[in-house]
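[1] Predicted model and sequence below, questions to follow.
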Amino acid sequence: MQELLQNFGISEQLFTYVIMPLLIFVARVGDVSINTLRIMFMMNGKKTIVPILGFLESMIWLLAIGQIFQNINNPMSYIAYAAGFGTGTYVGMYFEEKLALGRVLVRVITPKPLTELLEYMKERDFRFTNVGAEGRYGKVQLTFTVMKRDALPDFIAKLKSVDEKAFYTIESVKRVSEDDLNVMDDKPRFNLSFLSRARN
């Protein structure tokens, strides 16, 4: 190994304290990001791609942890491993947000009917139910709707513009009964070729 490093002009110290920790960091970012995506696809019922991501995640993790054991006396390896985990979590969340797969259930509770919001949902063909209910301080209006996740930011912005103090909750939905609302038909907002093939 030392002769190979010398052929590339890399000293053993540079490899041990810089290159190897960097490789561990990159590997950890990769496996944690894949783990986040795997959980997201699993929650959305993507049975084809989940095992593939699980295989890649475990393989990368084994490679990273193997290098940790080989460099057990190198503190930079531990720092790179931990830093890779934190960075990988952020990267995974970023991709999860960009993919915006699945649907969400939104509940909106207001003291009075929000006619403008209901018209907004009708214009965009949202399925919703609006009912009267009893709250702590009297009568309220309760609105249920299911929408694609990528439509959520615009919906919340509209809700805030109509009633800034409106109370709402959001929950993930794995599957809905109507065929045209099946989450299996959802597509990400940007294309990743290997993910597109896995969904088919």
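    Structure received. Residues are numbered from 1 along each chain as shown.

[2] Going by C-alpha atoms from here, please, whenever you check contacts or count neighbours.
    Noted.

[3] Can you show me the strands along this structure?
    103-110, 127-135, 138-148, 167-173 (DSSP state E).

[4] Including distance to residue 71, could those strands go into CSV?
    Putting those into CSV (distance: least, CA to CA, whole Å) gives the following:
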stretch, distance to residue 71
strand 103-110, 45
strand 127-135, 57
strand 138-148, 46
strand 167-173, 42
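
[5] which one of those lies closest to residue 78?
    In terms of CA to CA, the element of those nearest to residue 78 is strand 167-173, at 35.4 Å.

[6] gap between residue 116 and residue 171?
    Between residue 116 and residue 171 the distance is 23 Å, computed by CA to CA, to the nearest Å.

[7] let's bring in a second model and compare:
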Amino acid sequence: MLENGFVMIGIILLINVVYVSFFTIRMILTLKNQRYLAALISVFEVIIYVIGLGLVLDNLDKIQNLIAYALGYGLGVLVGMKIEEKLALGYITVNVITTNISAGLPNEIRSKGYGVTDWMASGREGQRLMMEILTSRKSESNLYETVRALDPKAFIISHEPKAFHGGFWVKSIRR
């Protein structure tokens, strides 16, 4: 089966897509402090890597195998990113700044189940309502849609918090 050039290219391509996808997921789990799951995935990652690299090194005389390896690597990055996007691990903090001060936006957003801290801020052109909202990454796009529906001109920026202590969300996270 491995004597067929197209089969060899397909196997090398597939192995590298799987390897790099595992690599991407392991890196993300490491960054999310999921060390034991990351370690478990790394075991399979290395096995797949050695098999794929071995196939290429045993057949270095065929440039198509090296090209398949490189293409598989690139595709693996894309597949790994898509998998991570679907897993949407962790939480994000979303800051919303609006000029729509009297519209009751914080309570509207709270009614959708989000925790909102709000305060008045000063911008270049006057008073602004500033809101800080913590949500799971799985709910991120729904939050953006909610905010845009309430104020299409709102300024929205997000970042990923590293740790939590106290407050509305800590009780929910520990459950």
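    Received it, and whenever you're ready, just let me know what you need. From a predicted model like this one, the values you see are computed outputs, not experimental measurements.

[8] Quick TM-score on the pair, please.
    The TM-score (TM-score structural alignment, normalised by the length of structure 2) is 0.87; 172 aligned residues with a CA RMSD of 2.1 Å.

[9] before we move on, the earlier item: quick one, which of the strands of structure 1 is packed in tightest?
    Of all those, strand 103-110 carries the top mean neighbour count, a mean of 20, counting by mean count of other CA atoms under 10 Å.

[10] what's that strand aligned against in structure 2?
    Taken onto structure 2 by TM-score structural alignment, strand 103-110 of structure 1 occupies residues 91-98 there.

[11] Look up the closest residue to the most centrally placed residue in structure 1, ignoring the ones flanking it.
    Taking CA atoms, centre = their mean, the centroid of structure 1 lies closest to residue 96, which sits 2.6 Å from it. Leaving aside its chain neighbours, residue 96 of structure 1 sits nearest to residue 37 (6.3 Å; criterion: CA to CA, 6 or more residues apart in numbering).

[12] Same question for residue 90 of structure 1.
    Using CA to CA, 6+ apart and skipping residues adjacent in sequence, the residue nearest residue 90 of structure 1 is residue 33, 7.9 Å away.

[13] Show me what that neighbour aligns to in structure 2.
    In structure 2, residue 33 of structure 1 lines up with residue 21, judged by TM-score structural alignment.

[14] Now for that match: which residues touch it?
    Residues in contact with residue 21 of structure 2 (CA atoms under 8 Å, 6 or more residues apart in numbering) are 76, 77, 78, 79, 80, 81, 83.

[15] Show me what the fourth one aligns to in structure 1.
    Right, the one you point to is residue 79 of structure 2. Mapped onto structure 1 by TM-score structural alignment, residue 79 of structure 2 lines up with residue 91.

[16] contacting residues around that match?
    By CA under 8 Å, 6+ apart, the contact set of residue 91 of structure 1 is 29, 33.

[17] Next one: it from residue 126 of structure 1, what distance?
    The spacing between residue 91 of structure 1 and residue 126 of structure 1, counted by CA to CA, is 31 Å.

[18] before we move on, back to that, relative to residue 64 of structure 1, which of the strands of structure 1 is closest?
    Nearest of the strands of structure 1 to residue 64 of structure 1, taken as CA to CA: strand 167-173 at 32.7 Å.

[19] Kindly name the residues of structure 2 that line up with that closest one.
    Using TM-score structural alignment, strand 167-173 of structure 1 corresponds to residues 155-161 of structure 2.

[20] what's in contact with that stretch?
    Under CA under 8 Å, 6+ apart, the answer for stretch 155-161 of structure 2 is 91, 92, 93, 94, 95, 96, 97, 98.

[21] ok, these vs residue 33 of structure 2, which is closest?
    Within the contacts of stretch 155-161 of structure 2, the smallest distance to residue 33 of structure 2 is 13.0 Å, found for residue 91 (CA to CA).

[22] The closest one against residue 136, yeah?
    Yes - the pair residue 91 of structure 2 and residue 136 qualifies as a contact (CA atoms under 8 Å) at a distance of 4.1 Å.

[23] if we can go back for a sec, so how do I select the buried members of the contacts of residue 21 of structure 2 in ChimeraX?
    Applied in ChimeraX, the following selects the buried portion of these according to 16 or more other CA atoms under 10 Å:
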select :76,77,78,79,80,81
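
[24] Quick check: helices, which of the contacts of residue 21 of structure 2 are part of them?
    Judged by DSSP state H, helices contain the following of those: 76, 77, 78, 79, 80, 81, 83.

[25] need those in CSV with distance to residue 42 of structure 2, can you?
    Conversion of those to CSV gives the following (distance: CA to CA, whole Å):
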residue, distance to residue 42 of structure 2
76, 15
77, 16
78, 19
79, 17
80, 14
81, 17
83, 16
